[in-house]
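Chemist: Whatever this is, show me its structure:
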Amino acid sequence: MTSNGKRSKHIWSKVEDAKLVEALLYLVETGWRSDNGTFRPGYLQHLERILHEKVPGCTLNQNTIECKVRSLKKQYNIVSEMLSQSGFDWNEEFKCVQVEREIFDLWVLSHPNAKRMWNKPFPHYDDFSTVFGKDRVVGKSSEDPYVMATNAFREFEDEIRLGSQDCQTPEVRQTESPLNQDEIDEEPAEQSTGRASVPAKSSRGSKRKRPSF
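Modeler: Okay, here's the model as predicted:
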């Protein structure tokens, strides 16, 4: 606990990560996961007990474990969604999503939660396919990712120009604005879009080979 009374964030070790994955797989195998993909009440207590047994000196509590499980599930969904697009591949050597940087940057415009997943290893993805969801299907997207990314970028530019619920510029009020009247009446200069060019589609990297269960 820190000096201001807040609990310090627990930094998970690789051993704790690995044992948590093993424990989650064990719960799935022993019927703790429901048909809708969620775990039955009481699963956190079992995870806590297993981790305390498997990890020497483990002090993890159920709240910390629950936060970690939610974070892992969120990352799994992000990775799974990217890999469902035909232009995204899995790098088996580095255990991360493989995609050209330009396409990733454009993808992030419409999927901001994925911005930290660039070249980020996610070593237990195969196990999480069992824990959190169905195996992914690569290459089933009906729209080319280059087209999707370009359209998303154009939509983002349109939102800036026209104003949307998230990007709308608030109405200037005389009593609240620090600008003088000349600045308010001045017609805004045309903004450069700085649109990134989409490179020619390159050959895809080697796909991940799904291990047999």
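
Chemist: contacts, neighbours, all on C-alpha from now
Modeler: Noted.

Chemist: Longest helix in the chain, please.
Modeler: Assignment by DSSP state H gives helix 62-83 as the longest helix of the chain.

Chemist: Which residue is the nearest non-sequential neighbour of Lys19?
Modeler: Leu51 (6.6 Å; Cα to Cα, 6 or more residues apart in numbering).

Chemist: The one you found - how many residues pack around it?
Modeler: Applying other Cα atoms under 10 Å, we find 22 residues neighbouring Leu51.

Chemist: same thing with Leu106?
Modeler: Quick note: Leu106 (other Cα under 10 Å) scores 23 neighbours.

Chemist: Tell me who's in contact with it.
Modeler: 149-150, 152-153 (Cα atoms under 8 Å, 6 or more residues apart in numbering).

Chemist: What of Tyr43?
Modeler: 27, 32.

Chemist: change it to 10 Å
Modeler: 24, 27, 32-33, 49, 62, 66 (Cα atoms under 10 Å, 6 or more residues apart in numbering).

Chemist: One more, please, to line up against the first structure:
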Amino acid sequence: MDSGATSESCFAKARKSDKTRRSWTEREEECLIQALKEATTQGWKSGNGFRPGYLAFLENHLKVSFPDSNLRGNPHINSKVHVWKKLYGSIVTILSKSGVGWNDTEKTIEASNEIWESLIKVDNTARSMRHKRWMYYHDWCEIFGNDRAVGDKAEHFAAAVQVVLTMTPELPNNVGMSLDELFSVDEGGAESTSVSLTPSS
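Modeler: Alright, predicted model coming up:
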């Protein structure tokens, strides 16, 4: 009797979780890409992502093309954007490695077997990214490109400040606190503050 109740409970949980999952058509994805680009040009982007309210903007944009669709800002669009941004970050990180290239005709990442094996040792998700066609990569660059530094170009903010202080010894520290105290960041947080060390004008 208990096993029957457990099975029924698991089935109910599975049905509940299925409500947040949705298969996207290619046309829906293309419309979402266009909506994200429009959101970017209309000022919905902030320094590290999109401003609050952008999901409603995207939902309304998609309703024009799909008036009878059940697509919602939460959870459908939010989940899709999150997955795309994560994939974009992974691609950028892989492409930043020596010996890795981009095939713009096939829309694939190219590297030798030895390099792929070394990438997989560092990050096992690289295993599933080989031989796949990333049709939206250039679109993702346009949409997510300026969100934050990724891969080898990203550095913890405190470490970046330490480099600046080392390079400019005449810069005094009159605060009376160590750099660790000034720039303490929770390493277990979802996103740590980072800064790109590329030279600016």
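
Chemist: What TM-score do the two superposed chains give?
Modeler: Once superposed, the chains reach a TM-score of 0.62 (TM-score structural alignment, normalised by the length of the second structure), with 135 aligned residues with a Cα RMSD of 2.3 Å.

Chemist: Mark which of the contacts of Leu106 of the first structure are part of helices, please.
Modeler: Counting by DSSP H, these contribute 149-150, 152-153 to helices.

Chemist: Dump these to CSV, plus distance to Val131 of the first structure and neighbour count.
Modeler: Output for those, formatted as CSV (distance: Cα to Cα, whole Å; neighbours: other Cα atoms under 10 Å):
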residue, distance to Val131 of the first structure, neighbour count
Ala149, 30, 21
Thr150, 34, 19
Ala152, 31, 18
Phe153, 34, 20
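
Chemist: Looking at these, spot the one nearest Cys96 of the first structure.
Modeler: Of all those, Cys96 of the first structure sits closest to Ala149, with 19.9 Å by Cα to Cα.

Chemist: Which residue in the second structure occupies the aligned position of that closest one?
Modeler: Matched across to the second structure, Ala149 of the first structure finds no residue, judged by TM-score structural alignment.

Chemist: Surely Ala149 of the first structure touches Gln85?
Modeler: No - assessed by Cα atoms under 10 Å, Ala149 of the first structure is found out of contact with Gln85, at 11.0 Å.

Chemist: what sits in contact with each of the two?
Modeler: In contact with both Ala149 of the first structure and Gln85: no residue, using Cα under 10 Å, 6+ apart.

Chemist: OK, contacts around the aligned residue in the second structure for Glu29 of the first structure?
Modeler: If you follow Glu29 of the first structure across to the second structure using TM-score structural alignment, you land on Thr41. Applying Cα under 10 Å, 6+ apart to Thr41 of the second structure gives the contacts 35, 143.

Chemist: quick one: Thr41 of the second structure and Phe50 of the second structure, what's the gap?
Modeler: In this view, Thr41 of the second structure and Phe50 of the second structure are 12 Å apart by Cα to Cα, to the nearest Å.

Chemist: cool, Ser112 of the second structure as well?
Modeler: 37 Å.

Chemist: dump the residue contacts of Phe94 of the first structure.
Modeler: Phe94 of the first structure sits next to 119-123 when contact means Cα under 10 Å, 6+ apart.
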